[in-house]
Each structure stands twice: as C-alpha cells, then as structure tokens.
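Engineer: Build the 3D model from these lines:
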Amino acid sequence: MSARNPLVKGVDVDSRTRCSHYHTEVDIVAIKFLCCNEYYACYYCHQETASHSASKWPQDQWNEQAILCGNCQHELTINEYMSTSNCPQCDSRFNEKCSNHFHLYFDVTNESS
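Structural biologist: Next comes the predicted model:
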C-alpha cells in the first residue's frame, strides 16, 4: 500500500475514486494525466474540471506509474494496468470495460510502418 494518498480530482469523487460519470463497485481506478501530472477519476472529469486539453500517454512512457487503485491506493504502471483486471496489491477487481476507453488516455495507435 502506498504511504501517500494522491488527490484524485473530478466530479463528486468518492473515497474509492468513483465519480459522477463512473460509479459502479468496480469503477475504482483513477488515471494520472500526462498533461498535468494530476490524477482524475476519469476522462470526463478532466474534461469538465481542468483548464486545458488532455494529452495521451505515449507508448514509450507506459512504464510510468499513472494508475491508482481506488481501493488500496496502490499505483500501477500503465503496462501493468493494461495487462490485468485486478489490483496486484489488494486483488480488487477493476472494470473490464475500461479497456474500451484506453484510447482516451493512452496512445494505442500502432504507428510502426
């Protein structure tokens, strides 16, 4: 467990990082945005409350800790997060439908030609 509890910004964020947009039992992941180095509960929270546009994490930075488990505050790298459906620290289940939104946070385009 992390010794610190990063601030998670957003709209009506609860103690497990759920927000007004995503608030089911498994919506317990916050994303650190590359553009501001701040955790937000979701893309829409960033869009509504930040004073700037979001930028996506490039693939060469996917080893950065940028994912926060809302249950235990453990920080995961983007690669770790993209390859699991549970927190490696507390085993809490993450929403598997979040992978549908990876393109909002991470540069998932394959630009190799």
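Engineer: From here on, just use CA atoms for contacts and neighbour counts.
Structural biologist: Will do.
Engineer: which residues does the closest residue to Glu96 other than its chain neighbours contact?
Structural biologist: Excluding the flanking residues, the one nearest Glu96 by C-alpha to C-alpha, 6 or more residues apart in numbering is Ser85, at 6.3 Å. Counting by C-alpha atoms under 8 Å, 6 or more residues apart in numbering, Ser85 makes contact with 93-96.
Engineer: Same list (these) but as CSV, adding distance to Tyr43.
Structural biologist: Listed next are the contacts of Ser85 as CSV, based on distance: C-alpha to C-alpha, whole Å:
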residue, distance to Tyr43
Arg93, 20
Phe94, 16
Asn95, 15
Glu96, 16
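Engineer: I'd like to know which of those are part of strands.
Structural biologist: Using DSSP state E, no member of the contacts of Ser85 falls in strands.
Engineer: Show me just the buried residues among the residues you listed.
Structural biologist: 93-95 (16 or more other C-alpha atoms under 10 Å).
Engineer: ok, so of those residues, who is nearest Glu48?
Structural biologist: Set against Glu48, the nearest of those by C-alpha to C-alpha is Asn95 (22.1 Å).
Engineer: Contact partners for that closest one?
Structural biologist: Asn95 makes contact with 26-28, 85 under the criterion C-alpha under 8 Å, 6+ apart.
Engineer: Report the spatially nearest residue to the spatially most central residue of the chain, omitting neighbours in sequence.
Structural biologist: What sits nearest the mean C-alpha location of the chain, by C-alpha atoms, centre = their mean, is Ile31, with 2.2 Å. Spatial nearest neighbour of Ile31, excluding adjacent residues (C-alpha to C-alpha, 6+ apart): Ile67 at 4.9 Å.
Engineer: To compare with the earlier structure, here is another sequence to fold:
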Amino acid sequence: MTGVRVLGRTVDDETRCVHYATPLDVIAIRFACCGEYYPCHRCHAECADHPAEQWPREQRDREAILCGVCSSELTIERYLEVDACPNCSAAFNPGCRLHSAYYFQA
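Structural biologist: Presented below is the predicted three-dimensional model:
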C-alpha cells in the first residue's frame, strides 16, 4: 500500500479492520467530517474525537474511496457504480452497500 494513512484498527495492509476482514473488505473511506481515511464507520466511531458526517450528494465527484489492494483513489460516484476496483479489478464487498447511509447522503 502507498503512503496514504488509514486510521482505525486495521489488521492488514489492504485496509481490512477488526470489524470487517473478509477477502472482499479492501476499501477505506475518507470521511467528510475530517478528511481522514478509515476502514469503516465503526473504526471512525471508536477512534475519532467527533461524530461522523455523510458526504453530501452534490460532492460525489470527490475522491473518497481508497482501494486497499492497489491504493487507487476513486470518486464516490465511481465507487457506487462498480463492484470491483476499475484499476486492479480487486472485488469489493457487495455488503458495503448496506452501510452506504453511514457515509453518503441518499
């Protein structure tokens, strides 16, 4: 992984954390509130000193998703369109869509 700092309780270099550590859990999200990358909403809740904020819908063109496999940064819009990294083809966990309300306004 590149020098992008991922905060939280990560368990490997592909951004898996103590909460989500399947082979498909290879992304980190830059949080709108602080601009820091965390593997998941639970890591942010445990480690940040402030509440999480969702990315506004009108900012979906911002790079806020980090592929833990190749370290590519994706825009929110692109991430929501794909099931795998468009740069290295690493599959993303489809279950993450269940948590999108934690990160992005509908």
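Engineer: TM between them?
Structural biologist: The TM-score (TM-score structural alignment, normalised by the length of the second structure) is 0.96; 106 aligned residues with a C-alpha RMSD of 1.2 Å.
Engineer: returning to what we had before: which position in the second structure pairs with the residue nearest to Ile31 of the first structure?
Structural biologist: Under the alignment by TM-score structural alignment, Ile67 of the first structure pairs with Ile65 in the second structure.
Engineer: Against Cys88 of the second structure, how distant is Glu53 of the second structure?
Structural biologist: As judged by C-alpha to C-alpha, to the nearest Å, Glu53 of the second structure and Cys88 of the second structure stand 29 Å apart.
Engineer: and if you look at Leu7 of the second structure?
Structural biologist: If you go by C-alpha to C-alpha, the gap between Leu7 of the second structure and Cys88 of the second structure works out to 23 Å.
Engineer: Between those two, tell me which one has more neighbours.
Structural biologist: More neighbours surround Leu7 than the other of Leu7 of the second structure and Cys88, with 19 against 12 (other C-alpha atoms under 10 Å).
Engineer: In the first structure, what residue corresponds to that one?
Structural biologist: Looks like Leu7 of the second structure aligns to Lys9 there (TM-score structural alignment).
Engineer: now the strands: where do they sit in the first structure?
Structural biologist: So, for the first structure - with DSSP E - the strands run 8-9, 29-33, 38-40, 65-69, 75-77.
Engineer: Deepest in the core, which of those is it.
Structural biologist: Across the strands of the first structure, averaging neighbours per residue (mean count of other C-alpha atoms under 10 Å) puts strand 29-33 on top, at a mean of 25.
Engineer: matching residues in the second structure for stretch 98-105 of the first structure?
Structural biologist: Taking TM-score structural alignment, stretch 98-105 of the first structure hits residues 96-103 over in the second structure.
Engineer: For that stretch, which outside residues touch it?
Structural biologist: Contacts for stretch 96-103 of the second structure (C-alpha under 8 Å, 6+ apart): 29, 31-32, 41, 52-55.
Engineer: Could you give me the buried positions within it?
Structural biologist: Across stretch 96-103 of the second structure, burial judged by 16+ other C-alpha under 10 Å covers 102-103.
Engineer: Kindly report the same for stretch 38-51 of the second structure.
Structural biologist: Those would be 38-44, for stretch 38-51 of the second structure by 16+ other C-alpha under 10 Å.
Engineer: With stretch 12-29 of the second structure instead?
Structural biologist: Result for stretch 12-29 of the second structure [16+ other C-alpha under 10 Å]: buried residues 14-17, 20-21, 24-29.
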